[in-house]
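Chemist: Sequence plus predicted model, see below.
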Amino acid sequence: MDPADSAAGAGSAGRSASPCLPPGDFGVVLATLRARRGWSVREFARRVNVSEGQICNLESGVRNPTPAVAAACDAAFGTGGELVELAGAGRRGARAVDVVEAGPVVAGYERVLGELKDIGRSTGPRFVTASMKSITRILTDAGPHAVGEQRAEIWLLASRFAEYTGWMAQEGGNPAEALRWTNLAVRWGAQGGDETVAAYALVRKAFIAQHRGDACAAIAFAEQAAGHPAANPVIRAHAARRAAQGHARRGDEGACREALEQFKGHAAEVIGDQAPHWGPRIENGNPRLIEASCMLSLRRFESAADLFAAEHRRRSAIPADSNSQARFAVRQATALAGVGRLDDACQIVEATLPMIKRIDSATVRVELGRFVEQARPQRAGPGQLALIDASAALAIG
């Protein structure tokens, strides 16, 4: 068994705490274990000798496992009979009242959320979406049966799961689904007594508008988010960042720099952890990388290239997750292509393509498309043309 599989110590709904399995019903546990191993649905289906559709049905809770399938899953993960025991507890484990009375279960799902976010940042949406949806369903089933503080905690946790599920939908290239989950996060957050998610939802809408090329809508949503009564420094910092990038796309450098200063000011107000924490952690945002990205959108390629180079020399300044690394690497390559350093740009993209293929991120593919647009007009050799063509095909998805 992987060390990660034996480290999760919280019990799932309707059964005693297990030293081996993460919390959740059979489908949630199955999807979480599969994500930890980095197995695709196809790979896992091959290992347990069932169809891909059956794995999807098991993970989403549509079907219960037969004893034979549960045993095959148990053998694949080496969980020593724990999955067979969990499957025997019945469809979706327990009554909702069991969930709401078990504080450690809520804490367990919070830990799973953090774990799934780590996986999503490194591998993209395909390994985590089924788990996110299954756990969200459990929480929303439990919410109406809870009372007092537990009721608020469950709805708030459901809101956090929905918000990240929306982000994964966006990363998967489905903005309509992203907005649907974001709206659910707003509703459930309000039921949990937190209106800040309504403000952050406007930031998400700004980001979606930005990636479809509508800079005016992105700025408008960012300004609405910043002015929302429930906006806190975290959300205002996110909003200022989106506004800066929107102004850059419009070519308004003055407004862009003003928004960048607002971002830095709001980011400085963020002290420690603020829960719930909507969106990426502001303290992990590098203002100089964000400025470099804005210079790129303003087509000030030399300034952007210099800023990117300076930050990449300070390796500790680059975010650790694969998604951010790929995104900023492609932006650096685009800036280098803009100043005629196509050879350097292609070297960066060639080194980054395996990561881009692995995470399969729609937002990174947008950045790759921008690189292709900048590199195409350059005088390129055969090897560079082949790389540009490969990048173009990957950008289309």
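Modeler: Looks like it arrived, so ask away. The model shown is predicted, which means the values in this text are computed figures rather than measured ones.

Chemist: For the rest of this, base every contact and every neighbour count on C-alpha atoms.
Modeler: OK.

Chemist: Helix, strand, or coil at Pro319?
Modeler: When the structure is reduced to helix, strand and coil (DSSP: H, G, I helix; E, B strand; the rest coil), Pro319 reads as coil.

Chemist: if I pick it, what's in contact with it?
Modeler: Counting by C-alpha atoms under 8 Å, 6 or more residues apart in numbering, Pro319 touches 284-285, 325.

Chemist: so where do the helices sit in the stretch 201-350 of the chain?
Modeler: Shown for the stretch 201-350 of the chain, the helices assigned by DSSP state H, counting those that start in this stretch span residues 215-227, 233-250, 253-269, 287-297, 301-313, 322-338, 342-359.

Chemist: Mean neighbour count and distance to Thr140 for these - can I get that in CSV?
Modeler: What follows is these, written out as CSV (neighbours: other C-alpha atoms under 10 Å; distance: least, C-alpha to C-alpha, whole Å):
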stretch, mean neighbour count, distance to Thr140
helix 215-227, 23, 26
helix 233-250, 27, 25
helix 253-269, 19, 33
helix 287-297, 23, 37
helix 301-313, 18, 43
helix 322-338, 25, 30
helix 342-359, 18, 29
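
Chemist: And here is the other one:
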Amino acid sequence: MDSFGTRLRRYRGERQWSLSDLSARTHYSPGHLSKVENDLRMPTRELAASCDAALGARGQLLAALGAGRTDDTARGTGGSAGSAPQAARPDEAALPALPATLSDGAAAPVVAALTTVLDGLRATAQSAGPGAVLESAAAQVRALRSMATHTRDPDSGHLLSLAGRYAEFVAWMCQEADDERSALSWARTTASLARHVGSPDIEANAVLRRSLLALYCDDGAATVELASAAADFTSSSATRVRALLRLAQGHALSGDDLRCRRALDDAFSLLSGTSYAAGHGSGHYGTRHVADPAAMARGWCLQVLGHHDEALGLLSAEARRIPAHAHRARARFEVRVALAALGTNDVDRACATLRDVLTVAPGLDSATLRTDLRGCVRALSRHRRHPAVAELLPVVTRQASRRAAA
């Protein structure tokens, strides 16, 4: 099979472009591109995406990196397993003592009260690290499961459904704590609860949690497989939209421009239905703070595929609509804005955006945010001589390399 450099040279030759022509369109120097073409330097995903988009290769150059390729900067989420608080691991120990049965109707106020607690924990997670909420959320799963064993149907089903929502939230926080093992364990717990109560929607969201873990492990193929499975699990329009958007992200990560755009189009078609609006408004799963998740996902995909100008417009417009108090959501998507700006060679804008992110990043303790910041370190390194970059790069590098708090 041809090397990446050989394919790049062939596509450039078909366009009859010089190295300077390609450099002008990708913002990589002719000398750097020459080394890549001659296999003297390994291409980054960002370079491959920029060249793919500029040359109209429709994912062929990205695919040349190899389906199983992992950058030395890609996050190994399993490497720090156990960094999440031990109390966050699912277990059946230390369950509270309860009466033999709960009286009829007693579960309803419990479900209402603990739903409010979950909403509060989700809000807290937007401004604090996962350690601030993990222990409390895991304890609620244990309590709800215990109460369900002492409650008659259908109240037991309501308790276990809420336990499933809590378990999915704990899986997310374990992922943010850079503890893949616990995140996968909690996703399995979520799926088990979903099957017990007969809720395909909860099970689909457990699978989507696993797909996000795959996405941040830079595994496009696994992301596609899991997102496709999640879409097949449920009839919920809201969850199907989220699955299709994740499917598009997986295809973008794999360099498949055509399938990525097809999945995005399918999601937009489904968005036209009124049932999605009702499901999204409930806020049980997925983001509550991104006004248009479909537009944000399209921007994310375009940036990964190297269409930086179009991505920058979409991402920056949607990031501005995120409430100021949603620090975690805003920081994550502002980093994508910075990556797109660097792709267009707008270094000053990227640095200004990253300065805003760095004001809140230390308190968030977010593994997914650190992964994206490592992408920024790679992109910023191309502009080391720029005064703003020289000042900012060491700070971004320190934040990107922080370990999750114990």
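Modeler: That came through, no problem. What you see is a predicted model, and the numbers here were worked out from it, not measured in a lab.

Chemist: Now which residue in the first structure aligns to Val36 of the second structure?
Modeler: Superposed on the first structure with TM-score structural alignment, Val36 of the second structure falls in a gap with no aligned residue.

Chemist: Next: Ile202 of the second structure.
Modeler: That one, Ile202 of the second structure, aligns with Val197 by TM-score structural alignment.

Chemist: Just give the closest residue to that match, not the sequence neighbours.
Modeler: Closest residue in space to Val197 of the first structure, ignoring its immediate chain neighbours: Val186 at 5.5 Å, by C-alpha to C-alpha, 6 or more residues apart in numbering.

Chemist: Quick check: the gap between Glu291 of the first structure and Leu298 of the first structure.
Modeler: Applying C-alpha to C-alpha, to the nearest Å, the value for Glu291 of the first structure to Leu298 of the first structure is 10 Å.

Chemist: Pull the contacting residues for the equivalent of Ser122 of the first structure over in the second structure.
Modeler: Using TM-score structural alignment as the criterion, Ser122 of the first structure maps onto Ser127 of the second structure. In this structure, Ser127 of the second structure makes contact with 325-328, 363-364, judged by C-alpha under 8 Å, 6+ apart.

Chemist: Check whether Ser127 of the second structure sits in a helix, strand or coil.
Modeler: Applying three-state DSSP: Ser127 of the second structure is coil.

Chemist: what's the corresponding residue of the first structure for Thr149 of the second structure in contact with, if anything?
Modeler: Applying TM-score structural alignment, one finds that Thr149 of the second structure aligns to Pro144 in the first structure. Taking C-alpha under 8 Å, 6+ apart as the contact definition, Pro144 of the first structure lies against Arg151.

Chemist: Over to the one 10 residues further on?
Modeler: With contact taken as C-alpha under 8 Å, 6+ apart, Ile154 of the first structure is in contact with 100, 106, 139-140, 142-143, 192.

Chemist: and if you look at Arg298 of the second structure?
Modeler: Arg298 of the second structure neighbours (C-alpha under 8 Å, 6+ apart): 264, 311, 314.

Chemist: if we take these, which one ends up nearest to Cys51 of the second structure?
Modeler: Closest approach between these and Cys51 of the second structure, by C-alpha to C-alpha: Ala311, at 15.5 Å.

Chemist: which ones are touching the residue lying closest to Pro125 of the first structure once chain neighbours are set aside?
Modeler: Residue nearest to Pro125 of the first structure in three dimensions, not counting chain neighbours: Met168, with 5.1 Å by C-alpha to C-alpha, 6+ apart. Contacts here follow C-alpha under 8 Å, 6+ apart; on that basis Met168 of the first structure touches 120, 124-125, 129, 178.

Chemist: Met168 of the first structure matches what in the second structure?
Modeler: So, by TM-score structural alignment, Met168 of the first structure is matched to Met173.

Chemist: Is that match in a helix, a strand, or coil?
Modeler: Looking at Met173 of the second structure with three-state DSSP, the answer is helix.

Chemist: any idea how far Arg288 of the first structure is from Glu253 of the first structure?
Modeler: Distance from Glu253 of the first structure to Arg288 of the first structure, by C-alpha to C-alpha: 15 Å.

Chemist: likewise Arg313 of the first structure?
Modeler: Arg313 of the first structure sits 13 Å away from Arg288 of the first structure, taking C-alpha to C-alpha as the criterion.

Chemist: Repeat that for Trp188 of the first structure.
Modeler: In this structure, Trp188 of the first structure and Arg288 of the first structure are separated by 35 Å, where distance is defined by C-alpha to C-alpha.

Chemist: now do Gly173 of the first structure
Modeler: Gly173 of the first structure sits 28 Å away from Arg288 of the first structure, taking C-alpha to C-alpha as the criterion.

Chemist: Equivalent analysis for Cys294 of the first structure, please.
Modeler: Look at Cys294 of the first structure and Arg288 of the first structure: by C-alpha to C-alpha, they are 10 Å apart.

Chemist: and what of Gly265 of the first structure?
Modeler: 14 Å.

Chemist: quick check, nearest of the contacts of Arg298 of the second structure to Leu339 of the second structure?
Modeler: Of all those, the one with the least separation from Leu339 of the second structure (C-alpha to C-alpha) is Ala311, at 9.7 Å.
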